[in-house]
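1. Mind folding the following:
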Amino acid sequence: MTAMQPRAWDIPGGIHPPERKQLSNRTPIQPAPLPKRLVLPLNQHIGATAEPVVSLGQRVLKGQLIAAANGFVSVPLHAPTSGTISFIGPQPYPHVSGMLAPAIVIDSDGLDQWCALTPCPDYRHLENSSLLEMIRQAGISGLGGAGFPAAVKLNARPTQKVHTLVINGTECEPYITADDLLMRERTLQLISGIDILAQLIQPDQVLIGVEDNKPEAIAALRAALSERSYQLRVFPTKYPSGGEKQLIQILTGVEVPSGGLPADIGILCQNVGTCKAIHDAVILGKPLISRITTLTGEALARPMNVEVLLGTPVGELLEFAGLDRSKLNRLIMGGPMMGFTLPDFDVPLIKTTNCLLAATSAELPAPPPAMPCIRCGECAEVCPASLLPQQLHFFAIGQEHEQLKAHNLFDCIECGACAYVCPSSIPLVQYYRAAKGEIRDLEQKQLKAEQSKQRFELRQERLRRAEEQKEAERKARAEKAARAKAAQAEALASTDDGAQAGKPGGLGDDLKKLKIEASMAQVALKKAEKQLVAHVTPEMQAQVDQLRSAATAAQQTLDAAMAANPPAAATPAVDDGGGALKKAKIDAAMLRAQLRKLEKAEAPSPEQQSELQQLREQLQAAEKLLAELETQAPAASAKPVDDGALKKAKIDAAMLHAQLRKLEKAEAPSPEQQSELQQLREQLQAAEKLLAELDTQAPAASAKPVDDGALKKAKIELAMKRAELKKAEKTGSDETELGSLRDALAQAEQALHTAEATSRKPAPTLLRTDKSPIDDATRALKTEVAFARADLRKLERDESSATDALAAARQRLVEAEQKLQQHPG
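-> A predicted model of the protein is given here:
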């Protein structure tokens, strides 16, 4: 008793065009003749183009790898016969556009010699990964549809287990009989390929779908499936039952969701031709180098199905089938519903070529001109995806892409049923294909724009972080420099305290002020002259003239004061610590540096020439004074070396070293920075010379009691506590903090007294009794002088400082020095 046929569901829509399959299904599969030349496009599948691994002139064997997969969604390419690589580059490609595509050309040697193969008949002991790799390396892509790589499809990670494997033997399109003849004549290889897929997927059921217009194939499959649990489902013939989603709905009654894949509902679908290719790859070790193709149409004398090598020119195949070119009207690759017209006969056969239709004008007449849509609704009735073709048509004409996506344009399988029944002969499928291409292009552009935006935002964020880091480093350097300047100003203030205590009168201070004023006037004049060169305006010219007059007046006043009190008058005075000799050396070195700087000018102005002459006279007087002081040096050499002078010389040399290093770090120093570098080198040379001379006098002071480490540490601690207290008083700290700092200062003073008492150095009682104590007002005035001098130097070093700010800083310094001199303490 025959088992009851399992239930088959139906799909919406569909049509019944003339089948015309009897033209090619009456004869067995024929082997196609070996062509002299094979053209193998590198992209015969969906995904990345394969990459050639052979070179021109290289001899290859049948089945040898000639192009490797270039990415995950890609498949390799193999030589269909033995021969020589004669060309690698653009060649004709089977596409409606007629454009060229990269390809490898093989000139056949006629031997058809195979390379070494690695068959695996006992594949059941292999791991799934090994089986998948064999399928991937065989270059197998889908042979019944768009050509998706088989290994990628089998290796997909669905949201749930694949419980149903569907084998598509429908072949619903008119004229095509390649799968029909394959199921009849290669049944055992087909079933073996299904076994391999079942081994990989482990489905709960395997369903083989075949339309009822293939009785011979159905009988052959039933005979072969007698010992297997695979279910053969036969259902009524209707186009397009062979669509993947439509076949799944017919066999299982389940619809694949819009925009989804069969794997999302636990189903995997494969074509019968793909199953046979998988058998050849695993059991025989053969890569995909040939396929069964239908040659049909009334322009052929002998329509048939042939097993043909990939890359065979279409023209040679049609000549083999008896093409009558006088009858040929259209040459179509594929079927009459979903195929496309080939531009010429030179294009090669590829992996997805299941049919070549050579049609006459009576067989496939040209469609009449398209007329306006009459909204009859017949297209919607036959659509197998339940879409609204006329609405999609209007949206496509208006390029309303969002509406097209909202009406599920991408669910259209481009079967052509809507265009087939359209009474207005509107080529609807062409509109849909064009709209899909436009949408994909726009999405690609949007994706690239979004990626560019993300890269830009990431770059801006990196730049912002780098700028913040640089700003933090700049602030840290500025704070460090400010602390160093404050310490330097405090040290200078302490030095000024000692110098004022030993001065016999105020004549030297007056002369010093005149020198400072003359120097500041010259600096302001030079800066204004630079600004005048950059921006020539009447106001700037007037300011330069005013500053030049002020500088001349200051210099004349200084010259008059120096003439009335020449430097030589100070020679009779006895210098007990070498201070006069040191000062004379420093003055001479500074005058030399200024003189060299001015002598570098290529075309000096009259003012610069006058200044040069004046500097030469001052240098001559300074050198004369230095010579006189050096003659007196032996008489004073018996005196102990002044520790303060030696310490100050070391500090000066260290500070000059630091300034010089800072300027030398500049990558491209300006002319002003180069001049300043030269001046600093000369000053450093003079300071090091003075330091060496003072060091030579150090043995004379060896009899002096040595200050031990405890005493030095106590002095440093006292200075630090005093500085902390001054800083807290300036910042306005609360009385509690100030009290604790005063207590700490008192403890430091007591520790210093204790250290002095226990050290070998005698207590400096004479200095403490002779020196008058400094009151708070005097200390505040000296501190103000030090800060005013430090601020002025900072402004003078900054080339961008305003003239008004410089003038204000100079006035502040003069006023502070006057207040200090007038103070009775």
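2. switch to C-alpha atoms for all contacts and neighbour counts from now on
-> Noted.
3. and the most centrally placed residue in the chain, what element?
-> For the chain, residue 455 is the residue whose C-alpha lies nearest the centre (CA atoms, centre = their mean; 6.9 Å). Applying DSSP states H and E as the criterion places residue 455 in helix 428-502.
4. cool, residue 345 as well?
-> Using DSSP H and E, no helix or strand contains residue 345.
5. so how far is residue 129 from it?
-> The gap separating residue 345 from residue 129 is 41 Å, by CA to CA, to the nearest Å.
6. Among the two, which residue is more densely surrounded?
-> Using other CA atoms under 10 Å as the criterion, residue 345 and residue 129 rank with residue 345 on top: 15 against 11.
7. what ranges do the helices span in the stretch 201-350 of the chain?
-> Ranges of helices in the stretch 201-350 of the chain, per DSSP state H, counting those that start in this stretch, are 215-224, 244-252, 272-279, 314-320.
8. Now residue 532. Nearest residue, chain neighbours left out?
-> Leaving aside its chain neighbours, residue 532 sits nearest to residue 540 (6.0 Å; criterion: CA to CA, 6 or more residues apart in numbering).
9. my bad, should have said residue 271
-> Computed as CA to CA, 6+ apart, the closest residue to residue 271 that is not its neighbour in sequence is residue 168, at 4.7 Å.
10. residues near the one you found, how many?
-> Neighbours around residue 168, by other CA under 10 Å: 26.
11. I'd assumed residue 270 was in contact with it.
-> Yes - assessed by CA atoms under 8 Å, residue 168 is found in contact with residue 270 at 6.0 Å.
12. same for the helix holding residue 455, what does it pack against?
-> helix 389-397, helix 417-421, helix 776-797 (3 or more CA pairs under 8 Å, 6 or more residues apart in numbering; DSSP states H and E).
13. One more, so I can put them side by side:
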Amino acid sequence: MSVKTGGVRLPHHKSTENKATVDFPLPKKLILPMSQCMGAPCIPLVKKGDEVTVGMKIGDSDKPMSVPVHSPASGKVSEITDWRLSNGAACKAVIIETDGLQTPCPDIKPPVVTDRKSFLAAVRESGCCGLGGAGFPTHIKLGFDPEKTPIDTLLVNGAECEPYITSDYREFVEAPEEVIDGISYIMKELNIPNCKIGIEANKPAAIADMKKRTADNKNIEVVSLPSTYPQGAEKVLIYTATGRIVAEGELPAHQGVIVMNVSTIAFLIRYIRTGMPLISKRLTIDGTAVTKNSGNYRVLVGTPASELLEYCGAAEYDKVLYGGPMMGMALDSADRPVIKVNNAILAFKDIPETKTTSCIRCGRCVRACPVKLMPVSLESAYDRGDTAELERLKVRLCINCGCCSYVCPANRRLAEKNQLAKGLLMNAAKRK
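-> A predicted model of the protein is given here:
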């Protein structure tokens, strides 16, 4: 382990990087929570007993921060149930018993895009949200006001800095034309003059190919990023690729930048050409508990994680994560379904137990923090319930990367405390 200012060096564990994407078999049952992105949950548009087809809209909302949910398979709605999400929030879920036919919805057709407004409407109808994991509704991100916040740079996030995950890398390898076409299309529709494609240096084949494909376009630059974590974090990526600093309270758009994940861009151009909404995801399945068939899979949204784990030989495990080992969310049940924002399922066993001891004041957490916070001081302020100190120490700038906890020799749960501290401040604001 090597610690540097602004992140850490992690073992990559990219053992699936050369494994081509395989279509995962159609499950007998799909579980589709009506909350699949960072925003308001949808209301089911179907009822028990309804027949559904591939790509049919089954959930929507009139809230701006929301995107519709579509059926990934043909079959019958067996149940509409209350569902508790992994973060504790509640929503409805549509349960579909698949019929094995995969009959496409007759309404599926490429959207008609004639101007900026119709483009943004199409993006929303696609059901697209940030596929890098954050799940921010894409039509909201792209719906900036060019007069108030002019954007000069589209920044493509191809860092994929978490260990094990290789799904975005496979997007570069397997669909490079769609990546480039998607970039060009978005730049044209939104009148963004420049683009930077950020790829970590541990992916030399992707860097070389993208440079070759953009050699004749002076408006697109491929940036080789340092192979340090968390290079893919939005603010870190913006600073590394452009030198611009997104200040507290600002969005990337305030610095003239829109950041989009590479898989999001490739999906959008496919939707524009086919009209098929977001109903599947490429996932990396890996981890120490995976005994066979680790790799990258095209998986229907709603597929229970248990089916993926069984297929990949993870019969015994201590922990299952959606996402990477640094920022991923631990599953409370293997029956949890794949949702739009998932890019990996990792299963681990024989996890060594760690004991939390007293802080030894070594300062490693401070040196590792990519946004220059003081995690040990934040922990102390949270333990005291000192909201004024948490504000002064700017806990809201924490990007939840986990670097502080990773480097701590005392195994203190610093990153966890930061997230709890944000909740403390939010509750305090509500009381006021």
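14. still on that earlier bit, so which helix or strand takes in the residue nearest to residue 532 of the first structure?
-> Using DSSP H and E, residue 540 of the first structure falls within helix 538-564.
15. what's that helix packed up against?
-> Going by 3+ CA pairs under 8 Å, 6+ apart, helix 538-564 of the first structure lies up against helix 507-534.
16. what about the helix it packs on, distance to the chain center?
-> A distance of 53 Å separates the centroid of the chain from that of helix 507-534 of the first structure, by CA atoms, centre = their mean, to the nearest Å.
17. now stretch 284-301 of the first structure
-> The chain centroid and the centroid of stretch 284-301 of the first structure are separated by 49 Å under CA atoms, centre = their mean.
18. how far does that stretch stretch from start to finish?
-> End residues of stretch 284-301 of the first structure are separated by 35 Å (CA to CA).
19. Please apply the same query to stretch 198-207 of the second structure.
-> Distance across stretch 198-207 of the second structure, first residue to last, is 9 Å (CA to CA).
20. before we move on, the earlier item: what about the helices of the stretch 201-350 of the first structure, which gets the closest to residue 333 of the first structure?
-> helix 314-320 (9.5 Å; CA to CA).
21. Show me what the closest one is packed against.
-> Using 3+ CA pairs under 8 Å, 6+ apart, helix 314-320 of the first structure is in contact with no helix or strand.
22. what span of the second structure lines up against it?
-> Matched against the second structure by TM-score structural alignment, helix 314-320 of the first structure falls on residues 305-311.
23. Repeat that for stretch 147-156 of the first structure.
-> Stretch 147-156 of the first structure corresponds to residues 135-144 in the second structure, going by TM-score structural alignment.
24. Quick one: residues in contact with the matching stretch.
-> Stretch 135-144 of the second structure has contacts (CA atoms under 8 Å, 6 or more residues apart in numbering) with 36-39, 64-67, 120-121, 123-124, 128-130, 190, 253, 258, 340-341.
25. Now that stretch: buried residues?
-> Buried residues in stretch 135-144 of the second structure, counted by 16 or more other CA atoms under 10 Å: 135-142.
26. Ok, stretch 237-247 of the second structure next?
-> By 16+ other CA under 10 Å, the buried positions in stretch 237-247 of the second structure come out as 237-238, 240-241, 244, 246.
27. From one end of it to the other, what's the distance?
-> Distance between the boundary residues of stretch 237-247 of the second structure (CA to CA) amounts to 14 Å.
28. okay, it sits on what stretch of the first structure?
-> The alignment of stretch 237-247 of the second structure onto the first structure (TM-score structural alignment) covers residues 247-257.
29. Equivalent analysis for stretch 362-369 of the second structure, please.
-> The alignment of stretch 362-369 of the second structure onto the first structure (TM-score structural alignment) covers residues 376-383.
30. So which residues make contact with the matching stretch?
-> With contacts defined as CA under 8 Å, 6+ apart, stretch 376-383 of the first structure is touched by 12-15, 386-390, 417-419, 421-422.
31. One more: stretch 729-741 of the first structure?
-> Stretch 729-741 of the first structure is contacted by residues 721, 724-725, 728 when judged by CA under 8 Å, 6+ apart.
32. JSON lines for those residues, including secondary structure and distance to residue 508 of the first structure?
-> Output for the contacts of stretch 729-741 of the first structure, formatted as JSON lines (DSSP: H, G, I helix; E, B strand; the rest coil; distance: CA to CA, whole Å):
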{"residue": "721", "secondary structure": "helix", "distance to residue 508 of the first structure": "34"}
{"residue": "724", "secondary structure": "helix", "distance to residue 508 of the first structure": "34"}
{"residue": "725", "secondary structure": "helix", "distance to residue 508 of the first structure": "33"}
{"residue": "728", "secondary structure": "helix", "distance to residue 508 of the first structure": "35"}
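33. From those residues, keep the buried residues only.
-> Burial by neighbour count, judged by 16+ other CA under 10 Å, picks out 721, 724-725 from the contacts of stretch 729-741 of the first structure.
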